[in-house]
Each structure stands twice: as C-alpha cells, then as structure tokens.
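A.B. asks: when you get a sec, could you give me coordinates for this:
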Amino acid sequence: MDGAPRRVLALIAAACVAMLAFGMYLQHVVGLEPCPMCVVQRYALIAVAVFTGLASLRAGRGWWMGFGGLALLSAGFGAFVAARQSWLQWYPPEVATCGRDFYGMIENYPISRAIPMIFRGSGDCSAVDWRFLGGSIANWSFLWFVAFSLVLLVLIVRGARRRGR
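C.D. replies: Okay, the predicted model is just below:
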C-alpha cells in the first residue's frame, strides 16, 4: 500500500479523535448531557477511529482493507443512528418523556430489550440543545459519518481494483 491511503486513514482517525474531544468538551465544559443515541454514536466514532488507526499502521493490503471494511461498517452504523436521531428531532414524538440513560438501560434490561429502547429514542434524543450553522449535533454527526463512509468506500474499491490487476 502506498503512503496516500495510509495518510487518508490516519486523517480519518485523527478527525474522529477531534470529534470525540469536542463531544467531551460539550459534555464536561458546556454541560450538555448525551442521550442514549449520542452515546451509541460516540461508540461508533470510537470504532471508526480505532479501525482506521489500525488500518493506517498496517502496510499489508489484506490488513488495511480488513480494518478499512470494519471502519466502513462502523461509520455506516453511526450514520444510521445519527439519521434516526435527526429524524426524531425533526418529528419529535407526541409524548416526550425522558427515559433512562444509556447505561441504565444496559444495566437494567436484557440486551434484547435495551437495543430497541435506545433506537426508539426518548425526549432527550429529540431535544436540540446545541446548533452550528443551523444543524444539530446529530445532523453534523450524520454528515461526518457519511463522509467517512464515502472516503472509506473509495479507498476499499481502489484497493480491490489494484489487487485484481
């Protein structure tokens, strides 16, 4: 693998780390508490950062394409969760009640019940507490996850084409 894809993968990992740091700033300095869907998006962002970081470190084509594929799946999952949260923000449920936090759901319910509860959302997930250029945190997360997915898809397709030659 030449240096350009490795640099792109490292740049994606660095962007994910910067986004996670900004999320921590919003939580601990500004005082915004993340909803369950925000926490799931953070985990997806961590997965993208770890997989792209590992892909940028491994020179073997099989390694970087494997880690790149896992990063692509993680980014796609993050985009799905962010899109669902954006939809809840645009069309909030009629009864907006604050549900349990993410960890409370995982600790008190079996995983088969907790996961649907997370994606169903709550009053917390439909609240828009912060905006930048008209977009909520979920809107911006969706755009970043889609951008990461597209870049990763291009890298993987190019890598597969080179492999076939």
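A.B. asks: please make it C-alpha for all contacts and neighbour counts, starting now.
C.D. replies: Fine.
A.B. asks: scan the chain for its longest helix.
C.D. replies: Counting by DSSP state H, the longest helix found in the chain is helix 61-90.
A.B. asks: against which helices or strands is it packed?
C.D. replies: Judged by 3 or more Cα pairs under 8 Å, 6 or more residues apart in numbering; DSSP states H and E, helix 61-90 is in contact with helix 36-57, helix 123-126, helix 137-164.
A.B. asks: and the longest one with helix 61-90, angle?
C.D. replies: Going by axes from the mean of the first three to the mean of the last three Cα atoms, to 10 degrees, helix 137-164 is angled at 160 degrees with respect to helix 61-90.
A.B. asks: run this one through as well so I can compare:
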Amino acid sequence: MLLSTRSVALAGIAFCGLMMAVALALQYLAGLAPCPLCVFQRVGVIATAAVLLVAAVHNPSGRWGKAFYGVLSLVTVAGGAFVAGRHIWLQSLPADKVPSCGPDLSYMMDMLPLQDVVNRVLSGSGECAEIDFMLLGLSLPAWTLVGFLILALAPLRLLWLSFAPSRG
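C.D. replies: Here you go, the predicted model:
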C-alpha cells in the first residue's frame, strides 16, 4: 500500500507529539528539569514536527516535493539525534573528565550571541553529564536517540515515496 505524503507526515507529527508529551511529563510531573542538551533535543523534535506539518498541509504529489520534505525533515531528525548522541557520550565520561558546570541556558541566551550559546551547550557541562533517570538500562538521552531513530522512519518513507515508481 502506497501511503500519501500527508499520512506519512501526520504519523511523524503524532510521534513528535508523543516525544514532547513524554518530555513534558518527565519535567512537570516527575520533576526532572531539562539540561541545555535536553532543550536542544526538544528543539530537534519541534523542528521536525514543523517541517512535517508544512509537508502535511502542502501534501506534494510530485517527486521533488516529497524528496524536499524528506530531506529537510531528515536533517532535523539527524540534528536532534546528533545532540542526543553527544549527550550520551558526555554521560559516559569518567567523573574527572566531565566539563565543569557553566551558566544556565537562559543566562547564556541573554548574554551571548546564539553561535556562542550553541558552541557552549554542545561542549557540555556537568549538569548534562548527570544521569537522573534510567529505564531498562538506558538513560533519557539514550531513549531520546531511540525516539529519533524511530522518527527517522517518516522522512525515510517520504524519500522512498519520492523515488518509488508511480502507479496509475
């Protein structure tokens, strides 16, 4: 069965909603405050949802439109997965190799240019290396990476639809 661009995009948006619902529940119900890398992972989820929303509204039928939204949403998923991978790496460092804690994200956003904020956040800090929660032996960033890998199925499907032979 050949799915439409809209149905694939809507499925991806639903999964983004699920990822954000879990993140917000852990923050507001379980009291786990997000570190700067967690916030950047949320940006990756939201950016992917935004691209998929535009794809669902536009619902391109041509190969180039499907390929465009597939590539663009795959880039946002890859960005989020990269940040999650960086977070996992930071958590795997020995305690003496973990960077010291710096200023919080809101302070950096107020005081520094955006490029400096991104560089500082991606270099990590002590708060990002803490493991506050484990489920089935995986930390939250590891679960987020799993979520991004599942979410990548939507852009990959859009790309597959763009290259699949037309039926008709």
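A.B. asks: hang on, the earlier thing: any chance of JSON lines for the helices and strands packed on helix 61-90 of the first structure, columns distance to L72 of the first structure and mean neighbour count?
C.D. replies: Formatted as JSON lines, these follow (distance: least, Cα to Cα, whole Å; neighbours: other Cα atoms under 10 Å):
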{"stretch": "helix 36-57", "distance to L72 of the first structure": "7", "mean neighbour count": "23"}
{"stretch": "helix 123-126", "distance to L72 of the first structure": "25", "mean neighbour count": "22"}
{"stretch": "helix 137-164", "distance to L72 of the first structure": "5", "mean neighbour count": "18"}
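A.B. asks: which one of those helices lies nearest to F80 of the first structure?
C.D. replies: In terms of Cα to Cα, the element of those nearest to F80 of the first structure is helix 137-164, at 7.7 Å.
A.B. asks: that closest one to helix 36-57, inter-axis angle?
C.D. replies: Going by the same axes, to 10 degrees, helix 137-164 of the first structure is angled at 30 degrees with respect to helix 36-57.
A.B. asks: from the middle of its chain, how far away would helix 137-164 of the first structure be?
C.D. replies: 13 Å (Cα atoms, centre = their mean, to the nearest Å).
A.B. asks: for that helix, packing partners?
C.D. replies: Secondary-structure packing of helix 137-164 of the first structure (3+ Cα pairs under 8 Å, 6+ apart): helix 61-90.
A.B. asks: check which residues of the helix or strand just after the helix it packs on are buried.
C.D. replies: Helices and strands here follow DSSP states H and E; after helix 61-90 of the first structure, the next one along the chain is helix 102-108. The neighbour-count criterion (16 or more other Cα atoms under 10 Å) identifies 102, 105-106 as the buried residues of helix 102-108 of the first structure.
A.B. asks: could I get the residues you listed in CSV, plus columns for distance to A55 of the first structure?
C.D. replies: Formatted as CSV, those follow (distance: Cα to Cα, whole Å):
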residue, distance to A55 of the first structure
F102, 30
M105, 33
I106, 30
